[in-house]
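Novice: here is a sequence together with a model predicted from it:
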Amino acid sequence: MSHTDYLTSDQLYRALNVRDLTDPDQGRHAIQALLQSVIDRLQPEWDSSLRYVRSSPVVPVRDNYDRLGYDPGDVTRARRYTRYISPAVMLRSHMSAELPRALEDYAGMSEVDELLVASGLVYRRDAVDRTHVGEPHQVDLWRIRSTPDTDDQDMLSMIGELVEAVLPDAQWRTTDVAHPYTVGGRQIDVRHDGEWLELAECGRIHPEVLRGSGLDPERWSGLALGMGLERALMLRKGIPDIRYLRAEDPRIATQMLTLDPWQHVSLLPAARRDLSVVVDAEEDEETLGDRIRVALGDNADVIESLEVLSRTPHDGLPEAARSRLGILDGQVNLLLRIVLRPIDRTLTSDEANVIRNVIYEAVHEGPVMELI
């Protein structure tokens, strides 16, 4: 990995100054109310003690991957998905990174049945649309017990309480899924507006994770559950656009303080721009979204969506088009549709063109520039 694969100081500063909506010290938010409703169902059900885990999102790569059982060659470790600060340090990509260290505190203890709540921002390279952001919020809910007999029935009970807290009376189902840090992993889907949507994933804590934190799996066991809080809140309230969670418009911001159903707010006009760009064949909507967010900085939230309308490899283009674009073998021609719709103002045509050009220059890798 070259030095260019690491975050710049400006990128790190920006990432660390994003408001954490799960943190009461940074102001009230409906995400906190939703999380509290989950805790209020799980803790009495288990009669467990409660522990909050909150620390810096800057974590050792070892904690984010190695201690959770990720293979050294796992694709998730790649620069395209992970925000590295140095070879050994990164911005956590999931809240599970906080748990191996937290579990170390139980070594030598007895009579433990505790619910650990680790919530906060995680850092991804993600698509740009109404349901994805580059710094989403997650919560990991881990139950640690000084007994080896935590079983699938305990997990199903946890799932039932979670769903009832997030979406009361919703239908739910589970499917098998593999995590390196759990056994018996399950994906939890809920039925909402006639379709099945993923809500969370869980499993029993893997014996090797326990052992790596100094806990004998013959004496300890537990459950590990992770949930994306934006998705959960948007389902609960019926919020149509993830950007609303941080909106300052009073018509929206006041609705982000409670779990009351979303009340429609009139949308401002959209500006649409279609771009033809040349990029490396390995680029996808996630990596393009990340490049665009970095380029736009504070203006990134003006983008409502980015859609790849077509993807044509070098060899699939007519010779005239290859010549016009200056495309090389190993590159592709993408037709992108950008929808610009700020939440709190209307863009002029000139402003939309400036943003269009910034996006174009951020993603286009061909020698021929088509700016407007």
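Specialist: Structure received. Residues are numbered from 1 along each chain as shown.
Novice: every contact and neighbour count from this point should use C-alpha atoms.
Specialist: OK.
Novice: for Val294, which three-state class applies?
Specialist: Secondary structure of Val294, reduced to three states by DSSP: H, G, I helix; E, B strand; the rest coil: helix.
Novice: below is structure B, check it against A:
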Amino acid sequence: MTSDYLTPNQIHDALNVRDLSDPAQGQHAMQLILDDVVTALTEMWEIPAREHRTSALTSVDDNYDRLGYSPDAVTRDRRYSRYVSPTVMLRSHTTAVIPQILADLTHAERSQALNAADRDTLHVVPGLVYRRDAIDRTHVGEPHQVDLWRIARRAPLGADDLQQLAATVVEAVLPGATWRAVPSRHPYTVAGLQIDVLAEGQWLELAECGIADPAVLQRRQLNPGRWTGLALGMGLDRALMLRKRITDIRVLRSDDPRVAEQLRDLAPWRPVSTLPPIRRDLSVVVDEGSDEETIGDAVRTALGSDVDALESVEVLSWTRYASLPVAARERLALQPDQANALLRITLRPLSTTMTDAEANAVRDAVYRAVHVGPVLELIGSR
């Protein structure tokens, strides 16, 4: 359902998605969340911040190898990441910018151009990241992320500093929230933590953090005997949704004036649409290795901007070739390396009504996007 490498048109479209975290691309509440976090950290530590905004095109080395990802890490799989070529990709996380930041510090130190601010700085790396992901109320293919790395040429930063970092970020995003930090492994940190917040009776992940792995510094020739660091990565979409109590991620990009006006501040969200959902179930033939992420990516690619009408694409069941009755295999013309998936699509445009004919047209477009069998079951022409 997905090719190995992006086409020129896909690259163009991806690079032209609006970055809601960037003031240069228009005002948005996401920028207020980011400002609150950066201000809280720089005031607490009494250090400067330096923001880095770079192209979303990055080397595979910076996105994975120089951060310590193993060669067989599942995140490298082309089913989940968007590759432009064997060596270039659309970054899957803003952490991909960190190796160049470390290399720049090494160059400044060796050329004796290191100024006072460089010796202890909060490096802020916000922007879009690109993934092949499921379609539901909390996931998109181009989410926003920020990496916050404190890199210092001073006494080692340790566990107490890490807890201070986590507590400050939570308070800046969700004042007064109940939170916890649980151990979590990351390729580029040691003593890694996952930061969860309690929202509506559920623990939800807000961010991940840890002490910068000395090996990551060493790969960029930054001496870990003199340099140390703290690292935190946070999804800005989720942070904003939690702060404003938004339950549907599509709201963040809505151009409905009633919605856009509310996305200029951090006041609680006031729902503006009560349109009923339209659901369609469809039985499709898929490659056996497919999952919700690859299906979601295929649907996004096929529908383009029309994907905004989709609230979710759920996989209700998977049935492998060997488990399907012979009659069903024959009806679907199913092959041994394929499976039968039952999908449920939920359509609920944020601000417009949808007719049955329009819903059926979207249903058929989703069907054509994911179905790989020779037998088509379309309903739009009925």
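Specialist: Everything's here; your move. Owing to the predicted nature of the structure, the values given are computational and were not obtained by experimental measurement.
Novice: what's the TM-score here?
Specialist: The TM-score (TM-score structural alignment, normalised by the length of the first structure) is 0.97; 370 aligned residues with a Cα RMSD of 1.2 Å.
Novice: centroid-nearest residue for the first structure?
Specialist: Most central in the first structure under Cα atoms, centre = their mean is Pro136, positioned 4.1 Å from the mean C-alpha point.
Novice: doesn't Ala232 make contact with it?
Specialist: No - the pair Pro136 of the first structure and Ala232 does not pass the contact test of Cα atoms under 8 Å, sitting 11.6 Å apart.
Novice: any idea which helix or strand carries the residue located most distally from the centre of the second structure?
Specialist: Distance from the C-alpha centroid of the second structure, by Cα atoms, centre = their mean, peaks at Ala327 (41.3 Å). When elements are assigned from DSSP states H and E, Ala327 of the second structure belongs to helix 326-332.
Novice: now do the buried residues in the longest helix seen in the first structure.
Specialist: Using DSSP state H to define each element, the first structure has its longest helix at helix 30-46. Within helix 30-46 of the first structure, the residues scored as buried using 16 or more other Cα atoms under 10 Å are 30-35, 38-39, 41-42.
Novice: for the stretch 1-150 of the second structure, what spans make up the helices?
Specialist: Remark: helices of the stretch 1-150 of the second structure, listed N- to C-terminal, are 8-15, 29-45, 60-63, 98-110; assignment by DSSP state H, counting those that start in this stretch.
Novice: ok, which of those helices comes nearest Arg76 of the second structure?
Specialist: Arg76 of the second structure lies closest, by Cα to Cα, to one member of the helices of the stretch 1-150 of the second structure: helix 60-63, at 9.0 Å.
Novice: average gap between the closest one and the first structure?
Specialist: Compared with the first structure after fitting, helix 60-63 of the second structure deviates on average by 0.5 Å (mean Cα distance after the TM-score superposition for the first structure).
Novice: helices or strands up against that helix?
Specialist: Contact partners of helix 60-63 of the second structure among helices and strands, from 3 or more Cα pairs under 8 Å, 6 or more residues apart in numbering; DSSP states H and E: helix 98-110.
Novice: helices or strands next to the helix it packs on in the packing?
Specialist: Under the contact rule (3+ Cα pairs under 8 Å, 6+ apart), helix 98-110 of the second structure is packed against helix 60-63.
Novice: give me the neighbour count for the equivalent of Ala127 of the first structure over in the second structure.
Specialist: Under the alignment (TM-score structural alignment), Ala127 of the first structure pairs with Ala134 in the second structure. Each residue near Ala134 of the second structure was counted by other Cα atoms under 10 Å, and the total is 24.
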